[in-house]
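>>> Following is a predicted model, sequence given first.
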Amino acid sequence: MRAPRLLGMAAVVPLLAAGLMPATTAVADTAETAAPVQLLELTTSTGEATEVAEAGLEETTSAGTSGGTGVAPGLNERLATVARAASAGGVDPEADALLLTEPLEVDDFLVAGFTWTGADELPDGLDVYLRVRENGVWSEWYLNEASGAGRDDSVGVAGTEEFVTGGADAVQASVIGDAADLPADLQLALIPGQPVGEEVLEPENLDSVDAEPTAVATPEEAEDNLTSGLTAPTDVVTQAADDAAPQEGEPEPTEAATATTESAAASTGTSGGTSISPNLPAALAAATTAGSLPVPVITRAEWGANSSYMTWTPSYVTADHVIVHHTAGTNSYTSSQSASIVNGIYYYHAVTLGWGDIGYNFLVDKYGQVFEGRYGSTSAAAGKMVVGGHAYGANTGTMGISMMGTYTSVSPSSTQLTNVGKMAGWFLKRAGVTSATGSSNFTFKSTEKYKAGQTISLPVISGHRDVGYTTCPGDVGYSKLGQIRSTAQSQINAMGGSSNTKASNSRQIHLNNGWSGTASVVFYYGASTSTILAGDWNGDGVDTTARRDGTLFGFRNSNTSGDSLRTFAYGRAGDEVLVGDWDGNGTDTLAVRRGSTFYFKNSMNAGSADKVVVYGRAGDQVLVGDWNGDGKDTLAVRRGATYHIKNSITSGSADRVVVYGRTGDEAIVGDWDGNGTDTLGVVR
């Protein structure tokens, strides 16, 4: 059984006071304002129905016992709908309901999901349905099945798949089944695009609204290409990709012209014709195309991931299978809403379900926009992937990619399928897989379908239903796996193998893993004018290289020749660059120094600085190290033979001042005795 959720259910959970404020450095949708997650409680901690959960039954009962006298036209229509459903042997979420809320007016939300405690799955025969009102129109009723997802270590609570809307302002929930099977703490979470805190919707504060009867969404084959009905994304006009937006005490940028030209160049590449969502900051949109990625990928920083919600430490493992998913919902979202929807899914997975991060490695909307999901997914080394939470018991060794929308009765768009296939092919090629249409052995952790340690021959591109008892990625979505595999194979064929042949005007890098006079690894990376940096960019314990070209940075997660995994702009051409693990999460990132001001970044992405501090003097020499062994790198400044050491990324006085060596010495930093703390050395 998964651990119960510990987040309190007070009227408003003060996440804001706890410092969980959405990152101001990358706003997912400028039209979105921060709002609390709304919680609709349907059962108590003992599994008893709440007042809210039974309020809709009274209306249905009164309609059914009216004898046809004095019944409003709307109720006559409702009764007719019930009769049609009964004659067809179907289910009516109102007439057959064990629990039924009224149609309730709520604040706008983009993502919804049911959660409960006491069991990982809902009992057989107990089903939950949901319908929502978008733009004044009520949707069909949708069956919300248990997600079959979650962390392999069972951290978190049970819940349904995330239900995606195009912006809903009313909702109605139904539960069908036996009262004895009702789970404890069943609730419905309604998540806005910029969630902050949580608010329980009390019965006395709820308003019911009129709702016409609607049918239950049922599977049926749809036309192959639905792109004609989609609003085309709008191209972004690239602006200056300079350093952090000015923060308190920070001077205005002055070198925008150079950054504009270089950032625009960095954004070109194999785009696949996909535009970046127009709601993304233009300075960030320019940095989404990595040299080796087959399509632009909108990074976590770009869609506005709040790093405070990310509590799940990344773990990288060998991976050579792809699991394809869909979400659930109405499919009525616009391209400009996609980033906010991803943000809502992130909150649902990380906080509501208690996983500590989004479960998917990547998400692709119906417009073909690709979003980075789980932290570290784009920066994983070739042949590896950060373990996600997309398929319980089958997360380890797979990449999970989700098509945003419900594809039970309609088809994913051709652009969506193409970019899912390209991302799958990119991943498989780097894992050494030569056939996207083949199968290979896969060993499960533990699922309802397969025992822990059981090994089967699994298609290298599979649907979620292949590894668990779920209908995901929908009947129509599953039927499109052949098309995805075909595109993935084309991508594999199009990608050249890694080569250590010298590229034109590139730098030759010689690495030595021992103390012999011969290099252990030789490869080519960067231009002859590039500055080469080193760091552990993905937290796998292996340092690899990065290149700096003016304001542009690129990096790789393997010590081999090739293009940068991703290119982004940060800082100014004249800044001094520092490398360190500033937040102690096991990955190195960058900081730039301008005089005595330091701009720290906790991810290898463009955007504003995560922290800005003033320390020392403009003429000081700067050293980086973990001076107190807490796992976080901080600064020291050297002035002659005096060192001013700081144990936190803050302004203010030094925590320690030491005099060591001579003014003319060259200072070096290292953990010389292996005790976990860095100290000084000097070279004469």
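Thanks, I have it. Numbers count the residues shown, from 1 in each chain.
>>> okay, CA-based contacts and neighbour counts for the rest of this
Fine.
>>> Helix or strand next in line after whatever helix or strand residue 345 lives in, which one?
Using DSSP states H and E, residue 345 sits in helix 338-347. Scanning forward in sequence from helix 338-347 by DSSP H and E, the next helix or strand is strand 362-364.
>>> ok, and here's another one to check against it:
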Amino acid sequence: MSMIMSMRGFLTSSIGATSLGVTCAAALALPSVLPAAAASVRAERTAATGRVAKDAVPGSTQSLPLVPLTRERVLGTAPEQGLYRVDVRHFSLVGVVWDDPDTELKGRVQIRNRSAATGQWSGWQDVETHNEDHGADPGTAERAPGRVHGATAPLWVDDSDGVDVRVLAGSGTSAAPGAPDRRTGDPTPLPSGLRLELVDPGDEPPAQGPPADVSGTAALTEATAAAYAANADLVPAGALEIPELSREDTEQELIRLEGGVEAEGSVAGDAVRAKPYIGPRPRIVTRRGWGADESLRGGGFVYTKKIKAAFVHHTVSGNKYRCSQAASVVRGIYRYHVKSMGWRDVGYNFLVDKCGTIYEGRAGGVAKPVKGAHTLGFNSNSMGIAVIGTYGSAKPSGAAVKAVARLAAWKLGLYGANPRGKTYLKSGGGNLYPKGKNVRLNVISGHRDGFATSCPGKRLYAKLGTARSSAARYQGR
């Protein structure tokens, strides 16, 4: 007999009486007071600017409406909107949003930025306009009308103080600017309410000292305490990372989380424990470790029943980041997903940078079946792993692919899933499969397997076979 892999004991003890798909609020008793000196430093403001001192800046979002461009700047005859600003606060990540998430932006979005370090302008960069395939399932509370916006993918541009954006209508992202709709011959209208989002990811809070809310308050907020407690079965509250474990220690941890579930053996009539198929737990940077401002996200957590599959994504945010900046990129994506797009939290369950570092994504506990917003129609009973970058033509690093395999081997192993296997997921609705259809998928799938999209990029998608075989090997299969 194989070990029961339901994680029932773990979830019962850590989630309590929370039912499937119900938001779980938490009021938890954790260390809540910073030393007076630390609190004073966090609250310090400079006399010159009135801003919070650098190590306490939590980030910000500037939302600027786009306007029709002057005749001199119109390319062709199609509608064009844009904005040129050199009087903005510093930002490092950009995107364009609009009112209706069900309206497609058929055309082209291009951005150039002025470096705050050099004062030089970049060349024009294309921004991925098809981003609706990432998100909450249709009909769910997270996708409620009026809450969520249509949006491009975010683009990382590093520290900048000037921006120039143009949105050119056309018949699709591959169309030349100004191309008319093939059916009517008329220029394709742009979505209403186009706005430029300039995101400052802020600075990481100081790592030393007791856990503290990133906002700098002396007492932990309920949201921060809950985020810390969600991983309390693995690490102390407020840990900056969940350390890697050996295979033996991982197996022992699984036994503990399972509540000591045993499989009956026949050796001398004694009960023997079946050897589980699970990969060694990898190192994971926690939300506190990458500097999540827990006050941004929606309250509580939403869980699904189990984890049957992993969908691999790329963030389409560009590859021009250093690994030392990856935490800032994660904070920027988090803020863009929540403040600009209207999601309850960052959509992905995990993110992986090109150096192979793994980051906790959506809050709720890295070992738990947290419901994300990553693969529209297939967010239930799955997890989303996003590799930070754009991998249509660029090859993903070996370190990133290895990290995906290690993470999948561990997390899927918690729920008894074989990385080389197939599974069935019920569609919540999308452009490939109608709502309610049971779809047979690879346990490790690419985003495009559940939705008609280019994600996770041609070059990353080609590496999923390697990730499957490596993950199965890490599990001991």
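In hand now; what should we look at? Here the structure is a predicted model, which means the values were calculated and not measured.
>>> if we can go back for a sec, the helix holding residue 345 of structure 1 against structure 2, how far on average?
Superposing on structure 2 and averaging over aligned pairs (mean Cα distance after the TM-score superposition for structure 1), helix 338-347 of structure 1 comes out at 1.3 Å.
>>> so that helix corresponds to what in structure 2?
Counting by TM-score structural alignment, helix 338-347 of structure 1 falls onto residues 326-335 of structure 2.
>>> And that stretch, how far out from the chain middle?
Between the centre of stretch 326-335 of structure 2 and the centre of its chain there are 9 Å (Cα atoms, centre = their mean, to the nearest Å).
>>> sorry, back to before: which other helices and strands does the helix holding residue 345 of structure 1 contact?
strand 104-117, helix 300-303 (3 or more Cα pairs under 8 Å, 6 or more residues apart in numbering; DSSP states H and E).
>>> which one of these lies closest to residue 454 of structure 1?
strand 104-117 (27.9 Å; Cα to Cα).
>>> by how many degrees do that closest one and helix 338-347 diverge?
If you take axes from the mean of the first three to the mean of the last three Cα atoms, to 10 degrees, strand 104-117 of structure 1 sits at 40 degrees to helix 338-347.
>>> which residues are contacting the next helix or strand after strand 104-117 of structure 1?
Sequence order places strand 127-134 as the next helix or strand after strand 104-117 of structure 1, per DSSP H and E. When contacts are defined by Cα atoms under 8 Å, 6 or more residues apart in numbering, strand 127-134 of structure 1 is touched by residues 93, 138-145, 165-177.
>>> Among the residues you listed, which ones are in strands?
Using DSSP state E, the members of the contacts of strand 127-134 of structure 1 that fall within strands are 138, 142-144, 165-176.
>>> Residue 137 of structure 1: how many residues sit nearby?
For residue 137 of structure 1, the neighbour count with other Cα atoms under 10 Å is 12.
>>> Please read the previous query as pertaining to residue 72 of structure 2.
Neighbours around residue 72 of structure 2, by other Cα under 10 Å: 6.
>>> So it versus residue 107 of structure 2, what's the distance?
Distance, residue 72 of structure 2 to residue 107 of structure 2, using Cα to Cα, to the nearest Å: 20 Å.
>>> what's the neighbour count on the closest residue to residue 280 of structure 2 other than its chain neighbours?
Nearest non-adjacent residue to residue 280 of structure 2, counting by Cα to Cα, 6 or more residues apart in numbering: residue 247, 4.4 Å away. By the criterion of other Cα under 10 Å, residue 247 of structure 2 has 17 neighbours.
>>> Check residue 457 of structure 1 too.
11.
>>> I would like the range of structure 2 that aligns with the biggest helix by length in structure 1, please.
Using DSSP state H, we find that the single longest helix of structure 1 is helix 414-430. Taken onto structure 2 by TM-score structural alignment, helix 414-430 of structure 1 occupies residues 398-414 there.
>>> Just give me the mean distance for that stretch relative to structure 1.
Relative to structure 1, stretch 398-414 of structure 2 is 1.1 Å off (mean Cα distance after the TM-score superposition for structure 1).
>>> what distance separates that stretch from the centre of its chain?
What separates the centre of stretch 398-414 of structure 2 from the centre of its chain is 16 Å, taken as Cα atoms, centre = their mean.
>>> For that stretch, buried residues please.
Buried positions in stretch 398-414 of structure 2, judged by neighbour count with 16 or more other Cα atoms under 10 Å: 400-414.
>>> now stretch 63-71 of structure 2
Under 16+ other Cα under 10 Å, the buried positions of stretch 63-71 of structure 2 are 63, 65-67, 69.
>>> Show me these that map onto strands.
Mapping the buried residues of stretch 63-71 of structure 2 onto strands (DSSP E) picks out 63, 65, 67.
>>> Nearest to residue 148 of structure 2 among the residues you listed?
Nearest to residue 148 of structure 2 out of those is residue 63 (Cα to Cα; 15.0 Å).
>>> mind checking what the closest one lines up with in structure 1?
Applying TM-score structural alignment, one finds that residue 63 of structure 2 aligns to residue 39 in structure 1.
>>> so who does that match touch?
Counting by Cα under 8 Å, 6+ apart, residue 39 of structure 1 touches 187-190, 198-201.
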